[in-house]
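**Q** sequence? don't have it. structure:
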């Protein structure tokens, strides 16, 4: 498997603390981002949150602040993203997130990114070259053999490919995607859709 520059072997425990990060539906200009701190793929231990701008340029800084200010900061061993863009095309710089927190980062996606389509879509936003550079720095997407259904794909910074693969597979317990991401998605979606629903 491809090796990541500066990567390190991460000791994998069954109950490694993973921070799954996902955004909410795009129903406003301020997008809720939720972090779910889990022990492996089973136990939820904490919930973090921050807000980013839809199609903005602040995702990386907001995630760094969210992680570093958390009471769980010293226990988190891996941060896991649902792709490197959130809030539309607010791109997360995986290298900067790793370097600023010291926590390895894994991006998980259902299919490999179509870089040509992404580059075309970015033309409609501010600083398209910068956004594309940040997205490209995530590196090649590596296929993760499926436990069930179709395979998923990952990108990684701050750890080696075998460690990243083991973390993704060991935390995929109840669906096609790792449980920390599934839980973060459920929480973010539930909060935002619940707040937007009319009260009886």
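**A** It's in. Remember, it's a predicted structure, so these values are computed and weren't measured experimentally. Numbering: from 1, shown residues only.
**Q** C-alpha from now on. contacts and neighbour counts both.
**A** Fine.
**Q** what ranges do the strands span in this protein?
**A** Assigned by DSSP state E, the chain shows strands spanning 17-23, 30-39, 43-53, 78-82, 85-86, 90-91, 105-109, 142-144, 152-157.
**Q** which residues are in contact with residue 141?
**A** Contacts for residue 141 (Cα atoms under 8 Å, 6 or more residues apart in numbering) come out as 112-113, 153-155.
**Q** how much space is there between it and residue 108?
**A** As judged by Cα to Cα, to the nearest Å, residue 141 and residue 108 stand 9 Å apart.
**Q** tell me, what's touching the two both at once?
**A** 153-155.
**Q** rebuild the residues you listed as TSV, extending it with neighbour count.
**A** Formatted as TSV, those follow (neighbours: other Cα atoms under 10 Å):
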residue	neighbour count
153	22
154	26
155	26
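**Q** and the closest residue to residue 167 other than its chain neighbours, how far is that from residue 18?
**A** In this structure, residue 167 finds its nearest non-sequential neighbour in residue 12, 7.0 Å apart by Cα to Cα, 6 or more residues apart in numbering. Going from residue 12 to residue 18 by Cα to Cα gives 11 Å.
**Q** here's the one I want to compare it with:
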């Protein structure tokens, strides 16, 4: 059972596909403080690259939950996310604010969200999402990760990377 404190450290991950896949991870304390940012470029399997990126991060020891952007087309199976949760020894939550195939509907205090949780119950994942959300419907770490991904796409879109 995961103890969800108000300042739980959550790492949200998303990606940007240019010539290579650029992975972004944003670490937040609850929904209040940005603790760090990690980035990795890869041509390998995205979930294996996420494993390397998260484990090599200086925040790895403090991160309690990984929140993955289900709206990003990862092109991987659900089993791969379970593999990631096992390798990291941390729960992984796939999150989407719109209906997504394979994700379960949860009713949060601010509306509906769709999630798939690995190494975590749906109730615990709902608590993590509620604690890390400052401006509904997105948890703050994921909102910032998506903003940075959009900026990276604009900034690097014309360059060959």
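**A** Thanks, I have the structure now. Source: prediction; values computed, not measured.
**Q** before we move on, back to that, of the contacts of residue 141 of the first structure, which stay in contact in the second structure?
**A** Conservation of the contacts of residue 141 of the first structure in the second structure, assessed by both residues aligned by TM-score structural alignment, their matches' Cα atoms under 8 Å: retained contacts are 112-113, 153-155.
**Q** list the contacts of the residue nearest the centre of the first structure.
**A** Centroid check for the first structure by Cα atoms, centre = their mean gives residue 81 as the closest residue, at 0.7 Å. Residues counted as contacts of residue 81 of the first structure (Cα under 8 Å, 6+ apart) are 20-22, 105-108, 181.
**Q** nearest to residue 90 of the first structure, of those residues?
**A** Relative to residue 90 of the first structure, the closest of these is residue 22; by Cα to Cα it sits at 12.3 Å.
**Q** the closest one matches what in the second structure?
**A** In the second structure, the residue equivalent to residue 22 of the first structure is residue 14, according to TM-score structural alignment.
**Q** wait, its match sits on residue 72?
**A** Yes: if you go by Cα atoms under 8 Å, residue 14 of the second structure and residue 72 touch, sitting 6.6 Å apart.
**Q** if you count surrounding residues, which of the two has more?
**A** residue 14 (24 against 14; other Cα atoms under 10 Å).
**Q** what does residue 95 of the first structure align to in the second structure?
**A** So residue 95 of the first structure corresponds to residue 82, using TM-score structural alignment.
**Q** return the distance of that match relative to residue 125 of the second structure.
**A** Distance, residue 82 of the second structure to residue 125 of the second structure, using Cα to Cα: 15 Å.
**Q** could I get the full set of helices for the first structure?
**A** 59-68, 94-101, 115-122, 128-136, 161-170, 179-196 (DSSP state H).
**Q** more neighbours: which of residue 82 and residue 125 of the second structure?
**A** Of the pair residue 82 of the second structure and residue 125, residue 125 is the one with more neighbours under other Cα under 10 Å, namely 26 against 17.
**Q** contacts only, for the more buried one.
**A** Here residue 125 of the second structure is in contact with 93, 117 (criterion: Cα under 8 Å, 6+ apart).
**Q** which one in the first structure is aligned with it?
**A** So, by TM-score structural alignment, residue 125 of the second structure is matched to residue 164.
**Q** again with residue 105 of the second structure
**A** By TM-score structural alignment, residue 105 of the second structure lines up with residue 143.
**Q** ok, residue 38 of the second structure next?
**A** Using TM-score structural alignment, residue 38 of the second structure pairs with residue 48 in the first structure.
**Q** residue contacts, that match?
**A** 34-37, 66, 70.
**Q** appreciated, that's everything.
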